[in-house]
Structures are given as structure tokens and as C-alpha cells.
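In: Next comes the sequence, and after it the predicted model I'd like to discuss.
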Amino acid sequence: MLALALMAVSALGLIAGQLWTAREARAMAMREHAAWIADSVAEAMREPSAGDSASRQWSARAAALLPHGEASVGERNGVSAARVTWTTLRDMPRTGDVIDKPESCGGADVPTGSSCVALAFAR
């Protein structure tokens, strides 16, 4: 009986570890997509002819790849930044659970339940 209880607890621990790994992998994939989009926005904005159309195009791509995704370009203190925000899914780790997530998104306030990636660039 003791061996059965020990095996059950061990199995539950393994399942919990697998679920945590799957959630972290999903969160990392979303951050990777957001970083890719922010990099693409920054590259597109370096072209003199690019502008509003490139921003709209990448915002549409962000909406397609991320839940409620949105790409934007802002300027603060002379530094341009490409910012991608998206809604964090319910089963994703909370902000305090993610070890490598920065506190802010380029100095902008991010609403609760959202995540953000910001990439500074020069025009």
C-alpha cells in the first residue's frame, strides 16, 4: 500500500512537471513570435518609404499569430521602439511565475493579463 501511494505521488509530480514545461514552451513560443514581429517592424521602419502601411501590415500579422496581438511603433526621448503586445492566455504562467520576463515594456504600462516585447531601434 505504501509503495502504491509513493508511486501515485511520484506520477502526479511528473505530470505536474510536464504540464509546467508545456506551458513554458507555449509562453516562449509566443514571446519568440512577438520578438520576430518587433524585429520585422523595426527593419521595415528603417526604410524611408515605409511607414503607416508597414505598421498596419505587421499589426495584422501580430493579430494572426498572437491572441489579441498588436504591433506599434512609438518614440520616447528620441528613441524609437517597436512594441508588440498580446493577451496572456489563462493557462499561461502568471507574471510572477516567469523568471526571465522584464518588469516593463520599454517604459510603457502594460495592462494586467497582457505581455509585451519592445525593441529599440534607430531610424
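Out: Here it is on my side, so go on. Numbering: from 1, shown residues only.

In: rest of the way, CA atoms for contacts and neighbours
Out: OK.

In: helix or strand right after the host helix or strand of residue 44?
Out: Per DSSP states H and E: residue 44 is located in helix 2-45. Remark: after helix 2-45, the chain's next helix or strand is helix 52-65, criterion DSSP H and E.

In: buried ones in the following helix or strand past that next one?
Out: The element immediately downstream of helix 52-65 (helix or strand, assigned by DSSP H and E) is strand 70-76. For strand 70-76, the neighbour count (16 or more other C-alpha atoms under 10 Å) marks 70, 71, 72, 73 as buried.

In: Put this next to the first one:
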Amino acid sequence: MLAVALMAVTALGLLAGQLWTAREARAMAMREHAAWIADSAAEAMRESSAGDAAIRQWSARATALLPHGEASVGERSGVSIASVTWRALHDMPRADDVIDKPESCGGADVPTGTSCVALAFAK
């Protein structure tokens, strides 16, 4: 009976560890997609002919890859910033549970439950 109880506790511990790893991997994949989109939007804005069309294209890509994703380019304090925001999923870890918590979105206030990646660039 004791051996069965120990096996059950061990199995539950392993299962919890696997679930945590899967959630973290999913959160990291979303941050990776957002960083890729922000980098691409910043690169597109460096060309003089690019503009609203490029932002619409990358915002559509953000919507396709991220839940309620949105890409934008703006200026804050004289610095051009490409940012991507998306809604954090309910089964994702809370901000307090993330081991390597990313910095805020370039100093911008984002609503609770929203994640953001910001990339500063020169035109």
C-alpha cells in the first residue's frame, strides 16, 4: 500500500512538471513569434517606401499567430519602437509564476492579461 502511494505521488509530481514545461514552452513560442514580427515590422519601416501597408501586413500576421495579436510602430521620447501585443491565454502561467519575466513593453502601459514585446530601432 505504501509503495502504491509513493508511486502515485511521484507520478503526480512528474505530471505537474510536464504540464509546467508545456505551458512555459507555449509562452516562449508566443514571445518568439512576437519578437520575430516586431523585428520584421521594424525592418520594413526602415525602407522609405514602406508605411501603413507594411504595418497592416505585420499586424495581420500577428493576429494569425497570436491570440488577439496586434503590431504597431510608434515613437516614444524620439525613439522609434515596433511593438507587438497579444492577450495572454488563461492556461498560461501568471506573471508572478514566470521565472524569466520579460521587461515591460518599452515603458508603455499594457492592460492586465496582455503580453507585449517592444523593439527600438532607427529609421
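Out: Sure thing, it's come through. As the structure is a computational prediction, the values presented were derived from the model and not from experiment.

In: quick check, nearest of the buried residues of strand 70-76 of structure 1 to residue 84 of structure 1?
Out: The closest of the buried residues of strand 70-76 of structure 1 to residue 84 of structure 1 turns out to be residue 71 (C-alpha to C-alpha; 4.4 Å).

In: Next up, the contacts around the closest one.
Out: Residue 71 of structure 1 makes contact with 37, 38, 41, 55, 56, 58, 59, 62, 82, 83, 84, 85 under the criterion C-alpha atoms under 8 Å, 6 or more residues apart in numbering.

In: In ChimeraX, how would I select the buried members of those residues?
Out: Restricted to buried positions by 16+ other C-alpha under 10 Å, the ChimeraX selection for the contacts of residue 71 of structure 1 reads:
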select :37,38,41,55,58,59,62,82,83,84,85
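
In: how much space between the residue sitting nearest the centre point of structure 1 and residue 83 of structure 1?
Out: Taking C-alpha atoms, centre = their mean, the centroid of structure 1 lies closest to residue 31, which sits 3.3 Å from it. Taking C-alpha to C-alpha, to the nearest Å as the measure, residue 31 of structure 1 falls 12 Å from residue 83 of structure 1.

In: any residues in contact with both of these two?
Out: Contacts common to residue 31 of structure 1 and residue 83, judged by C-alpha under 8 Å, 6+ apart, are residue 117.

In: follow-up on the earlier one: and the helix holding residue 44 of structure 1 against structure 2, how far off on average?
Out: Compared with structure 2 after fitting, helix 2-45 of structure 1 has a mean deviation of 0.4 Å; criterion: mean C-alpha distance after the TM-score superposition for structure 1.

In: In terms of secondary structure, what does that helix contact?
Out: For helix 2-45 of structure 1, the packing partners by 3 or more C-alpha pairs under 8 Å, 6 or more residues apart in numbering; DSSP states H and E come out as helix 52-65, strand 70-76, strand 79-87, strand 114-121.

In: Please consider this matter closed, and thank you.
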